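Trainee: No sequence on hand, only this structure:
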């Protein structure tokens, strides 16, 4: 079997956080005039999360050492389709956002996903974490540049 820690990681990382909260967060952060096009990634994220949650509930989580990395896995049917939904929900929501900084935030992890896919085959450790830290710095810059609400709208 697999440890409880690996199962907890998979439950949080796969269905709970990214495919649902990223598109919902982008929807809430987007300007009102651009929100309509973001409902697609939200719907795809919810469907993807449902498939992943079902797989986590009915299949074992595996974790294995692969060179200098740990590979986590869950037997997911139609994996190319689920992965496409996952990427559309998480990266697509950012790339479809009307705000230039949100689109940049989507482009950095998209480039990171491509680079990590190539580097993962070579078993480089923590490549995704490096791109996530760049994306986090972009979020920090985006949040700091937003104007605070005026006291009249509180």
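Mentor: It's in. In this text, all values refer to a predicted model and were calculated from it rather than measured experimentally.
Trainee: alpha carbons only for contacts and neighbour counts from here, please
Mentor: Will do.
Trainee: Compute the number of surrounding residues for the closest residue to residue 53 other than its chain neighbours.
Mentor: Spatial nearest neighbour of residue 53, chain neighbours left out: residue 15 (5.5 Å); criterion: CA to CA, 6 or more residues apart in numbering. Applying other CA atoms under 10 Å, we find 24 residues neighbouring residue 15.
Trainee: before we move on, what about residue 139?
Mentor: 16.
Trainee: before we move on, what about residue 104?
Mentor: By the measure other CA under 10 Å, the count of residues near residue 104 is 17.
Trainee: Work out the gap between the longest helix seen in the chain and the centre of the chain.
Mentor: Longest helix in the chain, counting residues (DSSP state H): helix 100-121. With CA atoms, centre = their mean, to the nearest Å as the basis, helix 100-121 stands 11 Å off its chain's centre.
Trainee: repeat for stretch 56-66
Mentor: On CA atoms, centre = their mean, the centre of stretch 56-66 falls 19 Å from that of its chain.
Trainee: With stretch 42-56 instead?
Mentor: 12 Å.
Trainee: What residues of that stretch count as buried?
Mentor: Judged by neighbour count using 16 or more other CA atoms under 10 Å, the buried positions of stretch 42-56 are 42-53, 55-56.
Trainee: Use this one as the comparison:
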């Protein structure tokens, strides 16, 4: 996971490969964003391996990592779940989607106006950015990501939500200053459970006899 450049590179490559398999199995376009989640998170870990090798700092890799971790994921996850969800489950998912939008907008603004710095802290990486009102942003972030998975009414997605919630609690307790890095790594590894999600058949677009 986030313990070294090599660990990030190996884990990221393996998770991204699983993401490619998930994407290749998709039969409905609306399942694509969710199926691509391991691919995105795997690429995220590969980017972090480059941050390790550069010794941290404020370079392009750090910014790219922060863009994925902060504004992109709280939008990607609830919208991906909403797209893939059955009609009867979509109304309850509007709350995580709204939380994702409300969280992503100020996070994107902060990244656009303030520097983000990565710092090597032993066997973890810490990311520092001046975030106003960090507590409600964290709450909104977790509601958007973990909440969407738990409210999906999908067995595999629910399992991923439970794992992500447990991982958030563990990472917050053990690595408070490195929470974002460690939790993103944990979530990336957990995302491989999406391989167990059976793809829905493509819609029938055959011609009818007149």
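Mentor: Looks like it came in fine. What you see is a predicted model; the values in this text were computed from it and never measured.
Trainee: buried set for the very next helix or strand once past the longest helix of the first structure?
Mentor: Remark: after helix 100-121 of the first structure, the chain's next helix or strand is helix 127-145, criterion DSSP states H and E. Neighbour-count burial for helix 127-145 of the first structure flags 127, 128, 131, 132, 135, 138, 139 (criterion: 16+ other CA under 10 Å).
Trainee: now stretch 130-144 of the second structure
Mentor: 137, 140, 141, 142, 143, 144.
Trainee: distance of residue 5 of the first structure from residue 53 of the first structure?
Mentor: 16 Å (CA to CA, to the nearest Å).
Trainee: oh sorry, the question was meant for residue 147 of the first structure
Mentor: For residue 147 of the first structure, the distance to residue 53 of the first structure (CA to CA) stands at 38 Å.
Trainee: Does residue 86 of the first structure belong to a helix, a strand or coil?
Mentor: Here residue 86 of the first structure is recorded as helix under DSSP: H, G, I helix; E, B strand; the rest coil.
Trainee: In contact with it, which residues are there?
Mentor: Residue 86 of the first structure makes contact with 19, 44, 45, 48, according to CA atoms under 8 Å, 6 or more residues apart in numbering.
Trainee: can we see that at 7 Å?
Mentor: Going by CA atoms under 7 Å, 6 or more residues apart in numbering, residue 86 of the first structure touches 19, 45, 48.
Trainee: which residue lines up with it in the second structure?
Mentor: Residue correspondence to the second structure (TM-score structural alignment): residue 86 of the first structure is matched to residue 141.
Trainee: Residue 8 of the first structure now?
Mentor: Per TM-score structural alignment, residue 8 of the first structure is aligned with residue 64.
Trainee: Pull the number of nearby residues for that match.
Mentor: Residue 64 of the second structure has 13 nearby residues by other CA under 10 Å.
Trainee: hmm, back to that, the residue nearest to residue 53 of the first structure against residue 46, yeah?
Mentor: No - in this structure, residue 15 of the first structure is not within contact of residue 46 by CA atoms under 7 Å, at 8.5 Å.
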